[in-house]
Structure formats: structure tokens, C-alpha cells
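> sharing a sequence plus its predicted fold:
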Amino acid sequence: MALTATEDSRIPRSGSALEVAEYFAPQRTSTADLPDPLPLVKNLTIGVLEVLAGVRDVDQLARWLGEDAYRALVTRANLSARARSARGVAAVRPAHRILSDRTCEPADGVLEAVVVVGAPIRTRAVAMRLEGWDGRWRATSLALL
């Protein structure tokens, strides 16, 4: 596959190792160049709740999570699994219903969202920060309240 003239001119030729590393490093993406974030916000919320319930593997969400958010979710999922094991409770798919969602854009390529989710037993909120990296949204921070 041949590169176009524009793509070819952006590749550092004589560049130092730093220039090459910057070229291939993750690149910030503007909000205008990103898809609508609302479907991701809602699906990621349900996915996080399913991970904590033990019916979804956290690796299935890794693509949409930043490194810190991924590690935090893995830790929390392990704690939830240990608690279920100690009580002798089997993992059951939760029946969640999204009650509301709120989003704001504090900067270009950044979105903060809160999703309120209702379940038969309790109501929860999931807060997240999405940032545009390499042409897609990634959750860099997650909090389950």
C-alpha cells in the first residue's frame, strides 16, 4: 500500500528518536473528528456494571479504557469476585435501566459524563471522563457511586 504525498510528508525522515516516538505515540483528537459519545457512554456504563456483577470479562472493555481506568476496574472487579465467593453467591446478570445521563465538554476532545442507572435493589451513578485519542473516545477515568 503506497502512501499519499500528504501522509508521506508527515513521516519524519532524518528525525531523531524523539520525533519518531512523537509521530507514533497516541495522538489527541478534536471533538469534531470523533463520533457521537452518547452510545459509548451508555454501553460502557452497562458494561462496567456487568463486569462488577461478574458476568462480563473486563478485557472486553479494555479497548475503550485508558490504562488507569482499566487497572482500577480490574481491581474493583477482583474485589467484587472475592466478596461474591466469600458469601457463596453466584454471578447473576443485572437488570439495569438507564434513568438519566448528563454530559459536559470542559475542553476540546474531552467529555465528562454521569449516568444514573436504576436496578431492582438500588440506584447507582457512573461518572466517567472520555478523551479523544487516535480518532476514538477512551475512558481515562471511571467512578461508580
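Received the coordinates, thanks.

> going forward, measure contacts and count neighbours with C-alpha atoms only.
OK.

> and Arg138, which of the three is it?
When the structure is split into helix, strand and coil by DSSP: H, G, I helix; E, B strand; the rest coil, Arg138 lands in strand.

> list the buried residues in the helix or strand hosting Leu142.
Assigning secondary structure by DSSP states H and E places Leu142 in strand 136-144. Residues of strand 136-144 classed as buried under the neighbour-count rule (16 or more other Cα atoms under 10 Å) are Arg136, Trp137, Arg138, Ala139, Thr140, Ser141, Leu142.

> so the second one makes contact with Leu34?
It refers to Trp137. Yes - at 7.1 Å, Trp137 and Leu34 qualify as touching, with contact defined as Cα atoms under 8 Å.

> who touches stretch 73-91?
The contact list for stretch 73-91 (Cα atoms under 8 Å, 6 or more residues apart in numbering) reads Val48, Val51, Leu52, Ala53, Gly54, Val55, Val58, Leu142.

> against that first model, consider the following:
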Amino acid sequence: MSAISHLPTTADIASLANASGAPRPLLLRDPVATRREDHATVHPLPLPPAPMPSPEPVIPEELEAVARKVARGALEVLGGTRPLQQMARLLDGRSYERLQLRSNLVRSIEQTRGPAPGGSPGSSTPRLHRNVLIRSVRICPITSSIFEVSVVAAEQKRARAIALRIERWRGQWRVTELQIG
């Protein structure tokens, strides 16, 4: 028997592959079966329904003005050019107290430094927060009555980031969280 006459058949190869755990060989299909598959009807699978977009809460027009006013006012309070009492109706009690504490700390630091260079001993230190320029305001809706706002404000020598949480309370907008960077 020659080596050519003793070639294994495809059935023999498949049984050897199963027994040894080797991958099965690629079997070529006969052309008649391929022609039948070309005429087969293909039914596409139904697509799942597209998810409905969540309704975007409407951002009130006056909210950006409130955020700008609070950010500018808070920096002016820290600089000593605006009285803290003007911020009372815009801030809740906790935020008001934190801004008061921080402005008192800034003033005590200014007093310990002494007069500005080149100034007389009786003159006050220069005000850092006089010309506050609001660069950008970004508003992120949480619910229809709660919004988180980030503000970038530029002063004479530095830029600051301010984070606000503004809520509708008794018909007016009130800042419930204020973070000044």
C-alpha cells in the first residue's frame, strides 16, 4: 500500500480531532449545498427599541445673572470692598457664616502684614478684589429647582474658580453651597 492510497477521509480526521482535543479541521462544503444557501431567506433580528432621551431640565434665564452676582459679590466681600450684609438675601445661613469667617481671616492677615510697600503707616493695604471680571459661567441642572454652577473669575493678579449650588427657595434663588478656590 502506498502512502497516497491510504489518505485519511474527512470523517477519520474529525474523529481523530475529537479524540485528541485538537481543533477540528476546516471542511469544505460541496457546491450544491452552497447554492441552496444562496437562495435561503434571511430574517433579520428585530432591533431593540431605542432608549428615550431623558428630558433636559430647562435652565432659567435669571440663573446665570444670580451666579455672576454672587461670585462677584463674594470676591468683593473677601477683598473688603463690599459689606457682607449685601449678600444676606442671596446666601443661606451656613454659606453666609462661612463667607463671614473667611473674610474675617483675610482681614486679620492683611492687618498683620502691615501697610503696603511704599504706603504710609496710616494707609490701608491695597484691595485685591476690586476689579472682578467673570470669565465664564457653566450651569449643570440637577433637578428642575436645583442647579450646580461653576464660575471662573479673573482679578488683577489671579484667576479663581467658584463653585455654587443654587436652589429655588420660597420663590427666589438662594445659594446653599459656596466654594471659592
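Arrived safely. All figures in this text were calculated on a predicted structure; none of them were measured in a lab.

> picking up where we left off before, just curious, which of the buried residues of strand 136-144 of the first structure is nearest to Gly118 of the first structure?
Within the buried residues of strand 136-144 of the first structure, proximity to Gly118 of the first structure (Cα to Cα) peaks at Leu142, which comes in at 18.0 Å.

> would you check the span in the first structure matched by the longest strand along the second structure?
When secondary structure is assigned using DSSP state E, the longest strand within the second structure turns out to be strand 159-169. When the first structure is aligned by TM-score structural alignment, the counterpart of strand 159-169 of the second structure is residues 123-133.

> quick check: the matching stretch compared with the second structure, mean distance?
Its matched residues in the second structure lie on average 0.6 Å from stretch 123-133 of the first structure after superposition (mean Cα distance after the TM-score superposition for the first structure).

> quick one: Ile43 of the first structure from Arg136 of the first structure, how far?
In this structure residue 43 of the first structure is Asn, not Ile. Using Cα to Cα, to the nearest Å, one gets 15 Å for the distance from Asn43 of the first structure to Arg136 of the first structure.

> then Arg93 of the first structure?
Using Cα to Cα, we find Arg93 of the first structure at a distance of 28 Å from Arg136 of the first structure.

> what sits against the spatially closest residue to Ala69 of the first structure that is not a sequence neighbour?
Ranked by Cα to Cα, 6 or more residues apart in numbering and with sequence neighbours excluded, the top spatial neighbour of Ala69 of the first structure is Ser141, at 5.0 Å. Under the criterion of Cα under 8 Å, 6+ apart, the neighbours of Ser141 of the first structure are Gly66, Asp68, Ala69, Met128, Arg129, Leu130.

> quick check: the last one vs Pro37 of the first structure, distance?
Translated: Leu130 of the first structure. Summarising the geometry, the distance separating Leu130 of the first structure from Pro37 of the first structure, computed by Cα to Cα, is 8 Å.

> between the two, tell me which one has more neighbours.
Here Leu130 of the first structure and Pro37 are set side by side on neighbour count (other Cα atoms under 10 Å), and the busier one is Leu130, at 24 against 17.

> and the closest residue to the more buried one other than its chain neighbours, what is it in contact with?
Once flanking residues are discounted, Leu130 of the first structure sits nearest to Ala139: 4.3 Å by Cα to Cα, 6+ apart. For Ala139 of the first structure, the contact set (Cα under 8 Å, 6+ apart) comprises Trp64, Leu65, Gly66, Ala69, Met128, Arg129, Leu130, Glu131.
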